[in-house]
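Engineer: fold the following and give me the result.
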Amino acid sequence: MLDIAEELERWSRQGREFAVATVVATNGSSPREPGAALAVDSEGEAVGSVSGGCVEGAVYALCEQALADGESVVERFGYSDEDAFAVGLSCGGVIDILVTPVDARSPLREVFSAAYAAAVEGGSAALVRVARGPAGLLGRALLVRADGTHEGGFGGAPELDRTAVAEARAMLDAGRTGAVEIGADGSRCGEPVTLLVESSVPPPRMIVFGAIDFASALVRAGKFLGYHVTVCDARPVFATRARFPGADEVVVDWPHRYLSATRDEGRLDGRTVLCVLTHDAKFDIPLLELALRLPVAYVGAMGSRRTHLDRNERLRSVGVTEGELARLRSPIGLDLGARTPEETAVSIAAEIVAARRGGTGVPLAGAHVPIHREGAGVA
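Structural biologist: Here you go, the predicted model:
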């Protein structure tokens, strides 16, 4: 639901009544991930999507019904020969949808409004909702902030609230959205309750080292993928805002010194990607010596095969282990036959997506690999 937070925050401010349908769980080749949402207001306006078009009409009708009767409901949509092109998923997947009405009298309205505001402001918070469980709990919600404080709750179930807060903080730390199953009393036993945890976190960071023409194209690709993009170079004549107008930050500093300071400030996490485009040993070696020891998602370095071999030897000479070297994506990018800066940026971006989602990088046509991978992280 937080993927359409900006629109829902506006609806909430305007006092509109609406219902939200949210993907709770997926199986097989489902087009959207948990957290994807479609909302319908009392005038029939709709925003968002839960299936890329397969079941939107049926889900729209469920939202209208929820607005009429005020009841939350969970519905499953899946592929079958009979209804593949009716309300089933013709792509062959299965999705579970939680539909929740948010009218003027709903106790959820205040919690949801706080969640929308946190998402729009770029803060860290997790919205937790009961997606499956006892009828009295279905759809109930609480909002958990990064410091552990929370708003809302599950209606007089303090142990369930405490467990939900702990689970949400763990998901929030990882920037993940997904379902968690616990007991209705907050333990791991008893009647099961499925919680949907939707994390709203600042965008992941991409740091591009080397203010070259390839970096300009990569900045645009990184922004397209939703990253907060920083360009860093020690040469002030190249690292300018005029050369990189699309970057969120342009920093003039030695790359390894900037990366060290960024680490010390707590601005790196497990979603961060580092792209080293300098292919100059005096910049690359101290930078990569540090980068390969950080718990980031991706470290890639540009250069020819010869540069790659020479760089590896230099890194070994300063104490980088074989295990650490194995984390380095070099030469950077997938084999697309790229030549131009824009093509190279696509190659690098494709490798980043493959690393994030567990993809192989092989063509889907003729390949016996899943199009969507279950269990891949959502950021």
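Engineer: going forward, measure contacts between C-alpha atoms and count neighbours the same way
Structural biologist: Noted.
Engineer: would you map the strands across the stretch 251-379 of the chain?
Structural biologist: 273-276, 298-301, 328-329 (DSSP state E, counting those that start in this stretch).
Engineer: let me have these in CSV, extended by distance to residue 210 and mean neighbour count.
Structural biologist: Listed next are the strands of the stretch 251-379 of the chain as CSV, based on distance: least, CA to CA, whole Å; neighbours: other CA atoms under 10 Å:
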stretch, distance to residue 210, mean neighbour count
strand 273-276, 7, 24
strand 298-301, 10, 22
strand 328-329, 16, 18
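Engineer: and residue 371, which of these is closest to it?
Structural biologist: strand 298-301 (21.8 Å; CA to CA).
Engineer: for the closest one, the distance to its chain's centre please.
Structural biologist: Relative to its parent chain, strand 298-301 has a centroid offset of 19 Å by CA atoms, centre = their mean, to the nearest Å.
Engineer: please provide the structure for the following sequence as well, for comparison with the first:
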Amino acid sequence: MLNIAETLHTWCLAPRPFALATVVRVTGSAPLPVGTSLAVDTDGHAAGSVSGGCVEGAVYELCRQVLDEESGPVRTRFGYSDDDAFAVGLTCGGELDILVQRIDPAHQPPLLHGLLAVATGEPAAVAQVVDGPPHLIGRTLSVSGHAPSLNGTLGGEHEDQAVVAQIRAHLAASRTGLIGIGADSATCPERLSLLIHVNAPRPRMLIFGAVDFAAALSQAGAFLGYRVTVCDARPVFATAARFPYADEVVTQWPHRYLETASLDTRTAICVLTHDAKFDIPLLTRALTLPVAYVGAMGSRRTHQERIRLLRAAGVSEEHLARLRSPIGLDLGARTPEETAISITAEIIAHAHHRSGTPLTRSDGPIHPTHAPPAPMHH
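Structural biologist: This next block holds a predicted model:
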């Protein structure tokens, strides 16, 4: 639901009842992940998507029905129909379980609290019951990351404590996903399935080297949802005017900036200076950090010399193996814009443990069931 958090927050403040359809289970290939939502308000306005178009019409009508009849939550499944190519279903061959529920903002303060945190940019998580006893389905609990506190209840202290521990773990990992609790005396006598929606701060992209390639890459990174920093030791080049898509432009020696930068396991580090006096101190540090990606620009000759200097600086073979250099996928890129696409394509492929091979030359699933989440803002 956090893909439409700002719209839902506006509807909650109105307050305006709406129907919320959420993807709670995906089997096989499907265009959108678990947690994605479509909502319909009492005026028939729609926001979001659950399938990228395949079953939107049917889900929209189901939302209108649930909203008009003021009925309880409805869970339904959509899949591919072999008998009728034009039947409502997923032509991609996957299956989606959709939970549709009526939301009355006046009686859903936990949901409102979670949406407010997301709308104001705070890290937050909302747990939504998607399977279990009928009186609990659709109920929500929310936790804000800056000042962790529980909003909402499942009706019992044991259940709430068990869910909050899971919510905080998912929030720390920046991961949306399903959990199961209950069926034991320590938590809850009845089995519950909850979908934890997580809104994490934007992942960071650190671009070192205030060059034309950095300008194009900062635009591509911003488009993908990264919080982009451009850093260069030369003040004449490191200016905000040259990098309008960057969230910040820093004038500092790269390795010194990296020593104090706030990073996490989603961070992408792109070194575009191809100047040893900047690159070697920077990469010596960067390759030891628990970040998602470290890439460096340069020719193959530059790469070989860079590896020699890094070894001389004491960088281990294990850490050297993490370096993506020359940076980017082999797309034949020449212009800064093409090179930015090459680099971001490699970052995406690396994040999902994929090869970057054209889909026409592969026969595996396009969207693996257990693929790790992409490092994009929800």
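Engineer: thinking again about what came up before, turn the strands of the stretch 251-379 of the first structure into CSV, columns for distance to residue 66 of the first structure.
Structural biologist: Converted to CSV, the strands of the stretch 251-379 of the first structure look like this (distance: least, CA to CA, whole Å):
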stretch, distance to residue 66 of the first structure
strand 273-276, 42
strand 298-301, 43
strand 328-329, 49
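Engineer: to residue 230 of the first structure, which of those lies closest?
Structural biologist: Distance to residue 230 of the first structure, taken as CA to CA, is lowest for strand 273-276 among the strands of the stretch 251-379 of the first structure, at 9.8 Å.
Engineer: the closest one maps to which residues in the second structure?
Structural biologist: Following TM-score structural alignment, the aligned partner range for strand 273-276 of the first structure in the second structure is 268-271.
Engineer: relative to the first structure, what is the average displacement of that stretch?
Structural biologist: Stretch 268-271 of the second structure differs from its equivalent in the first structure by a mean of 0.5 Å after superposition (mean CA distance after the TM-score superposition for the first structure).
Engineer: list the contacts of that stretch.
Structural biologist: 204-209, 279, 286, 291-297, 347 (CA atoms under 8 Å, 6 or more residues apart in numbering).
Engineer: off-centre distance for it?
Structural biologist: Mean-position distance between stretch 268-271 of the second structure and its chain equals 19 Å (CA atoms, centre = their mean).
Engineer: ok, now stretch 54-64 of the first structure?
Structural biologist: 25 Å.
Engineer: next, the buried residues of that stretch.
Structural biologist: Buried residues in stretch 54-64 of the first structure, counting neighbours by 16 or more other CA atoms under 10 Å, are found at 54, 55, 56, 59, 60, 62, 63, 64.
Engineer: show me what contacts the spatially most central residue of the second structure?
Structural biologist: Closest residue to the average C-alpha location of the second structure: residue 376 at 3.6 Å, with CA atoms, centre = their mean. Counting by CA under 8 Å, 6+ apart, residue 376 of the second structure makes contact with 202, 203, 224, 225, 226.
Engineer: same question for residue 176 of the second structure.
Structural biologist: 34, 35, 170, 195, 196, 197, 198.
Engineer: check which helix or strand the fifth one maps to.
Structural biologist: Assigned by DSSP states H and E, residue 196 of the second structure falls within strand 192-199.
Engineer: what does that strand rub up against?
Structural biologist: 1-2, 24, 35, 118, 122-133, 167, 170-171, 174-182, 377-378.
Engineer: do that again at 6 Å, thanks
Structural biologist: For strand 192-199 of the second structure, the surrounding residues in contact (CA atoms under 6 Å, 6 or more residues apart in numbering) are 123-132, 171, 176-182.
Engineer: take those and keep only those in strands.
Structural biologist: In strands, defined here by DSSP state E, the members of the contacts of strand 192-199 of the second structure are 124-131, 177-181.
Engineer: right, and the pair among these with maximum separation?
Structural biologist: Farthest apart among these - using CA to CA - are 124 and 131, which lie 22.1 Å from each other.
Engineer: of those two, which one has the most company?
Structural biologist: Using other CA atoms under 10 Å as the criterion, residue 124 of the second structure and residue 131 rank with residue 124 on top: 30 against 18.
Engineer: in contact with the more buried one, which residues?
Structural biologist: Here residue 124 of the second structure is in contact with 143, 144, 145, 199 (CA under 6 Å, 6+ apart).
Engineer: residue with max distance from the center of the first structure?
Structural biologist: Outermost in the first structure, CA atoms, centre = their mean: residue 317 at 37.2 Å.
Engineer: return the residue of the second structure aligned against that one.
Structural biologist: For residue 317 of the first structure, the residue aligned by TM-score structural alignment is residue 312.
Engineer: residue 23 of the first structure: which element?
Structural biologist: Going by DSSP H and E, residue 23 of the first structure is in strand 18-27.
Engineer: quick revisit: closest one to residue 319 of the second structure out of the contacts of residue 176 of the second structure, please.
Structural biologist: When these are compared for distance to residue 319 of the second structure (CA to CA), residue 170 wins out at 28.2 Å.
Engineer: separation between the closest one and residue 369 of the second structure?
Structural biologist: Applying CA to CA, to the nearest Å, the value for residue 170 of the second structure to residue 369 of the second structure is 18 Å.
Engineer: who's more crowded, these two?
Structural biologist: residue 170 (21 against 13).
Engineer: quick one: the strands in the stretch 1-150 of the first structure, in order.
Structural biologist: Using DSSP E, counting those that start in this stretch, strands in the stretch 1-150 of the first structure cover 18-27, 37-41, 46-48, 73-78, 94-102, 125-132, 141-145, 150-152.
Engineer: number of nearby residues for residue 217 of the second structure?
Structural biologist: 30.
Engineer: ok, it to residue 188 of the second structure distance?
Structural biologist: Distance from residue 217 of the second structure to residue 188 of the second structure, by CA to CA: 50 Å.
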